[in-house]
Every structure is written in C-alpha cells, then in structure tokens.
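Chemist: what would the 3D arrangement of this be:
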Amino acid sequence: MPRTAPLQRLEAPYRATRYRVFLPTATEDLRIGRPATAVDDWLRLHGCRQGVIVTACNPRSLPLGVAANRRLQSALLHLLHAMPHPMLPACNIACDGLWPEEHSLMVAGLSRGEARRLGARFRQNAVVWIERGRAAQLLWIVQRPLPTGR
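Modeler: Next up is the predicted model:
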C-alpha cells in the first residue's frame, strides 16, 4: 500500500471541516477553498499577510482522550506564547459530527515553512493556510493525498 493511501481518506473530511476562529468582535467559520473576510481584516490589522490554523490534538488523526489532547494543546500554546506572533483561539468542527471538536489556534505572520514545522512538531497531517485575499487551503505536512477520482 502506498504511503499516501491512509491520507486519501482524510482530504474530504478535512475539506468538510469548519475552522472556527474567535475574533475579538466576531466569530468566523473558515472553509477550505473559500475566502475568510473577517480573518483577512484581523491579519491586516496586525500587519500580516498570512496566517495558519493549527492544533496539537489527535496527532496523525488518531483520536486521543480529552486529557491527552489538553496536554498537547497546552504545549502548543506554551510554545506559541514564546513567539512574537498574534494569535486567536479557534476550533475545528467536523461537519459530520463523527469527530470530536478540536481546540486550535489562529496564528498570524508565520511563513509556510514555519507553519509546516509547527504542524510537524505536533505530528499533524496538515494545517490550514490563510493568505489575505485568497481562499483558505490545506497545507499538508506529510505527503499530500493522491486524488481519488471523485
């Protein structure tokens, strides 16, 4: 079985997930392939061209318990507090309701490389990449899944 086979099953659920960002004055649900106007405004306010939504929960999309995810997310938050990047709380919400909500963070100003390294450090398959004025996209940490023909 090719290395990417297990990831093929993740692309559709990742794309169907709502990535909710808790902005100071509003909440915006990002979707892959769609622009995020309120997040764009927040990035602009902080002088940043791009941002990333990242979680430490459920590494490699293997479900962990609440306590383990809380510890991992706390480690992510601790690491990010040591960096000079503005951030906001966020939450990844599976639209099918079959996957638990995951706490995440919206971080402004990271480069693509920094975003990938951060995701890799917490064993994530992908992070959500946002560039002002463009549609949100999945930034794969591990090798990107092959198209399934659908």
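
Chemist: make it CA atoms for all contacts and neighbour counts henceforth
Modeler: Will do.

Chemist: which parts of the longest helix along the chain count as buried, going by neighbours?
Modeler: As assigned by DSSP state H, the longest helix anywhere in the chain is helix 66-81. Under the neighbour-count criterion of 16 or more other CA atoms under 10 Å, helix 66-81 has 69-70, 72-73, 76-77, 80 buried.

Chemist: want to put them side by side, so please do this one too:
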Amino acid sequence: MSKTSLDPTLIQAYRRTRYSADLGGEAIVLRIDVPSVVVAAAIQASSSPGAAFITAENPYSSPNSAQENAASMALLKGELEALGATVFEGVGQGDDPAWPGEASYLALGLSRDQACLLGRKYQQNAIVWIGVHGTPELVLLR
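Modeler: Now for the predicted structure:
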C-alpha cells in the first residue's frame, strides 16, 4: 500500500464498505478486491478504460448537510457526464450503522487519472477504481 496520511481504521472501513449500484436495471454490490463479472462485461462492452465508484458527499469524511451533499453530487454528475461517462446511481454503505450510506456514482468511461482528479477536486480520501477485469481497487488520494 502506498504512503498515506489516512488513519488505518478509516482505510479498513473503506475496504469493508459495500459499494452498491443499479447498473442498467441490474443491482450489483461491489467489494474491494472481489472481481465483478457484470462490471467487467459492462466496461468491456463500452470499450472504456474502466469505471469509478465515486462520491462528492462528506469531504474528507466530515459530515455535510443534506443540501450541501446534494449540491456537490449534482456538480459531480455534471462533470462526469461532460467527460462522456455513463453514470449510474449508487450508495457506499459501511459496516458502521452510525454512519449513513453515501450517495455515489458508478461511472463507466473514465480513465483512472480522471477519476482521481475528480476525487481530489471533491475532497475525497479515496475512490474505487475498476479496471477492465472488473476488480474494484481502493485508491487512496491522501
């Protein structure tokens, strides 16, 4: 794992999170390092370099109001679409019941660099990158 300023407990929480999305009518749940045949097929069918599971909610894991989160998510969706990504609604739900699930997007058609830039722009600690083989990877941004 690369050098990071993130607390190891937070990283483990991200690794245990269930990343769920509705992929064109098919409900999927992604787990870090567990391949998804469905997502791999979608990526390959779109001839894209990969996909990202990304949010703009709660920058640096600091809770924002529902209004702030909704506004940030709308901006992120606009940027994803402007980059030509196909965007699906999703939720990242951790094991801690005290922390509500975060609205997210599964975006097909991004490069890893584009996904990381957007994650940093929206002050996220990490994104989930899924390459052509469909294995979700936790990418730490700090």
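
Chemist: ok so, going back, chain center to the longest helix of structure 1: distance?
Modeler: 14 Å (CA atoms, centre = their mean, to the nearest Å).

Chemist: can you spell out the matching residue range in structure 2 for it?
Modeler: Using TM-score structural alignment, helix 66-81 of structure 1 corresponds to residues 66-81 of structure 2.

Chemist: what's the average distance for that stretch when superposed on structure 1?
Modeler: Following the fit onto structure 1, the mean deviation recorded for stretch 66-81 of structure 2 is 1.2 Å by mean CA distance after the TM-score superposition for structure 1.

Chemist: relative to T9 of structure 2, how far out is the residue nearest the centre of structure 2?
Modeler: Taking CA atoms, centre = their mean as the criterion, F53 is the residue nearest the geometric centre of structure 2, at 2.1 Å. Remark: distance between F53 of structure 2 and T9 of structure 2 (CA to CA, to the nearest Å) = 21 Å.

Chemist: and if you look at G131 of structure 2?
Modeler: Taking CA to CA, one finds G131 of structure 2 at 26 Å from T9 of structure 2.

Chemist: of those two, who's got more company?
Modeler: Taking other CA atoms under 10 Å, G131 of structure 2 and T9 do not tie; G131 has more neighbours (22 against 9).

Chemist: identify the spatial nearest neighbour of the more buried one, chain neighbours not counted.
Modeler: G50 (4.4 Å; CA to CA, 6 or more residues apart in numbering).

Chemist: my read: the one you found touches A115, true?
Modeler: No - counting by CA atoms under 8 Å, G50 of structure 2 sits too far from A115 to count as a contact (9.7 Å).

Chemist: anything in contact with each of these two?
Modeler: Overlap of the contact sets of G50 of structure 2 and A115 (by CA atoms under 8 Å, 6 or more residues apart in numbering) consists of W129.
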